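Novice: Kindly generate the corresponding structure for this input.
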Amino acid sequence: MATAIVVRKVWRPAFADLRGARRRALWWSVGPSGELAVLLVHRRHLRRSRYVKGWMGWTPSMPFDGVLVIRSADGSVRRRRLKDLQIRPRHIALLPGSRILLVGGRTSHDGQGVWAPNATVYSPDGEPEREFCIGDDIPVLTTDARGVIWTAYGDEGIYGGHPESAAGLAGWNSDGRATWVPEGRLPDTPLEGCAAATERDHVWLAWYSGTRHGGTFLTRITPATGVVTSWPSPVTAPDGIAVHGNRMLLTKRDHNRRSTHITRAELTGTVWETVEERRIRTPGRVVLGCGQGRDGVLWLRAGDTWVDLHA
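Specialist: Okay, the predicted model is just below:
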């Protein structure tokens, strides 16, 4: 018998970090050890889109400063100042050695195959170490414990001419070199990345295909052995996944509402079967970029509050 899905409020930035300092909580990530990292930016650097809901609708004018707040697994909080940032991030991620990765969602080329950098690695002191291009149109990004960066691309990247983006999924080292590509090991042709998770030595990427007989797939990559296994997903285009052994949680938001739909699935033979579905209330509105999975824990952002759910 499956245990009940428990929604646990984990963290909300302090008033002094947000309204008290006129900052907004923007890009966020969960590290491989369960550290929650959130980049706060002062409102003077920001303008708001009329069309994009939630925190993703705020865009910084460059260069801009930020404060990275990192909540460790033990509940302690530390802050790091980042100055004169020269990239408009779509993602941030934590790398080994207390380094930070900022990644823009898009890039461009000069017409001769040279792509503009859209990823910057920052040192523990907040200084830029290197920059490189990590592909084009990146809706999904995560890192594993070894510091490998995993990406799943959108249709404009897949059909835009970038070699790694064209494959739909990719793995990168922090020097900007592609270390893994699917090489024909996927069940269909990707059209859009949906969500990502890590589980022990595995990386999971959820994506969907645009072919006539396609659908949404869950791909598990084992970097140490090179084994790639894919299954049809029990949920179409989930925005968050977390895996623990033969159990999985998948979320699909009610966009810009204070709720989300949760599905619990179990691997039975060669099929992920739904064993429970329900809608939950959340402490804030759920929009794009809402879910990340780490070792069976699904972190869900609802407004400026983070909750977690266990697979």
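
Novice: When you work out contacts or count neighbours from here on, use the C-alpha atoms and nothing else.
Specialist: OK.

Novice: So Gly97, which state does it fall into?
Specialist: helix (DSSP: H, G, I helix; E, B strand; the rest coil).

Novice: OK, contacts around the nearest residue to it once chain neighbours are set aside?
Specialist: Nearest non-adjacent residue to Gly97, counting by C-alpha to C-alpha, 6 or more residues apart in numbering: Pro124, 7.4 Å away. Neighbouring residues of Pro124 by C-alpha atoms under 8 Å, 6 or more residues apart in numbering: 97-100.

Novice: Can you flag the buried ones in the residues you listed?
Specialist: 99-100 (16 or more other C-alpha atoms under 10 Å).

Novice: quick check, the residue nearest to Gly97 in a strand?
Specialist: No: assessed with three-state DSSP, Pro124 is coil; it does not lie in a strand.

Novice: And it, how far from Thr198?
Specialist: Per C-alpha to C-alpha, to the nearest Å, Pro124 is found 24 Å from Thr198.

Novice: do the same with Leu94
Specialist: Remark: distance between Leu94 and Thr198 (C-alpha to C-alpha) = 14 Å.

Novice: Then Ala37?
Specialist: Taking C-alpha to C-alpha, one finds Ala37 at 16 Å from Thr198.

Novice: ok, these two, which is more surrounded?
Specialist: Taking other C-alpha atoms under 10 Å, Ala37 and Thr198 do not tie; Thr198 has more neighbours (27 against 23).

Novice: structure for this one too, so we can compare:
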Amino acid sequence: MELTFRGELAPPEEGDALACLSLSPHGEPVALWTAPADHGEQTAKDTLPNGVRVPRTRLGRGVPMRFVTYRPEPVVTALETALAVPHAQPLSGGRVLVVGARCAYSPEEGPERNAEIHGADGRLLARGTLGDGIASVRTDTDDGIWVGYFDEGIFGNNGWGSPDGPAPIGSDGLVRFTDDLTRDGRPLPGNGPWGLPAESPRVALESTTLWTSFHNMRERVLVRFDPSEDGETRRGWSLEGTGGGWAVPLGQDRTVAQVGGEDGHDVLTYTTLEDDGRAVPGARFRLTLPGGEPLGRVRGHGHAGVLHMFSGTTWWSADLERRPQ
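Specialist: Take a look at the predicted model:
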């Protein structure tokens, strides 16, 4: 299956360096940009007394950044933040969420605040703590903030999970926060019979419905979480025997497209989700660039049946509901 070239995502100012790139709740590319010199500081590592190099949690000063939502006419929000290794997502009213990937806890000072909400004018509106070891951040159409954690955020580091520190905020692997930067009290996808993520979970969103695939230390599973449904909001399926990968939900009933997995990052498998919790793989294809060129190193995101792929600032997509014959 060939991807369609969608374009190059231009920086808001000439020479800007890309800090992070993702999708909005409406399926638009969104990116955070900074000056090259500041970008180097944001991604630099500090050396501990024992010689171990670790990503810094924040800079000594705020640096200018530009958040862009790529529409036919891109929308640019200028802001300033001292957070290092940032993730960024839009919120309603033109607000911008910026989250630093690392967050330290100390008994003397408590937790660092590694989340900020900026207004459409760039003004800082709120700060909060979303925890350490953040691998991904996505917002939904109700301003829910979905945060996925890698192993250090799940099992503890930077003072979290230590004898003198609190349990890691990311111990559930995937946590939903509200737009006041407090934890949502509803049940989460992992708190069910499918177990908790032991690695960074992959996420796809449709409005407020979340699909997440992860390994729970026993098997790879897929969980659908819809907070708007009456009764049981979660359903799960075992992905054993399907080749793994992460899921993009399709409009067709009980069908997802699995991307990547055991046979390569360019494999696409159409999978049927059965009532008994099994996932049955079907037609399988290789994803290529236009002209049949190999996919190469890319980062993928799914939204409403569309697969979006990015290599640096180059954007491709594929309508997965129009499967090849």
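
Novice: which SS class is the equivalent of Ala37 of structure 1 over in structure 2?
Specialist: Using TM-score structural alignment, the partner of Ala37 of structure 1 in structure 2 is Val30. Assigned with three-state DSSP, Val30 of structure 2 falls in the strand class.

Novice: Chain neighbours aside, what residue packs nearest to Val30 of structure 2?
Specialist: Nearest non-adjacent residue to Val30 of structure 2, counting by C-alpha to C-alpha, 6+ apart: Thr69, 4.6 Å away.

Novice: is it true that the one you found touches Trp33?
Specialist: No: the pair Thr69 of structure 2 and Trp33 does not pass the contact test of C-alpha atoms under 8 Å, sitting 11.3 Å apart.

Novice: neighbour count winner among the two?
Specialist: Neighbour tally, Thr69 of structure 2 and Trp33, criterion other C-alpha under 10 Å: the higher count belongs to Trp33, 23 against 20.

Novice: What residue in structure 2 is paired with the residue nearest to Gly97 of structure 1?
Specialist: For Pro124 of structure 1, the aligned residue in structure 2 is Ala120 (criterion: TM-score structural alignment).

Novice: go on, Gln86 of structure 1?
Specialist: Per TM-score structural alignment, Gln86 of structure 1 is aligned with Ala82.

Novice: and that match, which of the three is it?
Specialist: Ala82 of structure 2, by the three-state scheme (three-state DSSP), is strand.

Novice: how far away is it from Asp38 of structure 2?
Specialist: Ala82 of structure 2 sits 10 Å away from Asp38 of structure 2, going by C-alpha to C-alpha.

Novice: Quick check: neighbours shared by the two?
Specialist: Val63.

Novice: how do the contacts of Pro124 of structure 1 look in structure 2, which are kept?
Specialist: Mapping these onto structure 2 (both residues aligned by TM-score structural alignment, their matches' C-alpha atoms under 8 Å) leaves 97-100 still in contact.

Novice: now, among the contacts of Pro124 of structure 1, which is nearest to Glu192 of structure 1?
Specialist: Nearest to Glu192 of structure 1 out of the contacts of Pro124 of structure 1 is Ile100 (C-alpha to C-alpha; 25.5 Å).

Novice: What span of structure 2 is whatever helix or strand the closest one lives in aligned with?
Specialist: Assigned by DSSP states H and E, Ile100 of structure 1 belongs to strand 99-103. Using TM-score structural alignment, strand 99-103 of structure 1 lines up with residues 95-99 of structure 2.

Novice: Can you name the residues in contact with that stretch?
Specialist: Contact partners of stretch 95-99 of structure 2, identified using C-alpha under 8 Å, 6+ apart, comprise 67, 77, 83, 86-91, 114-120, 130, 137.

Novice: Identify those among those residues that sit within strands.
Specialist: Using DSSP state E, 67, 77, 83, 86-90, 115-118, 137 are the members of those that sit in strands.
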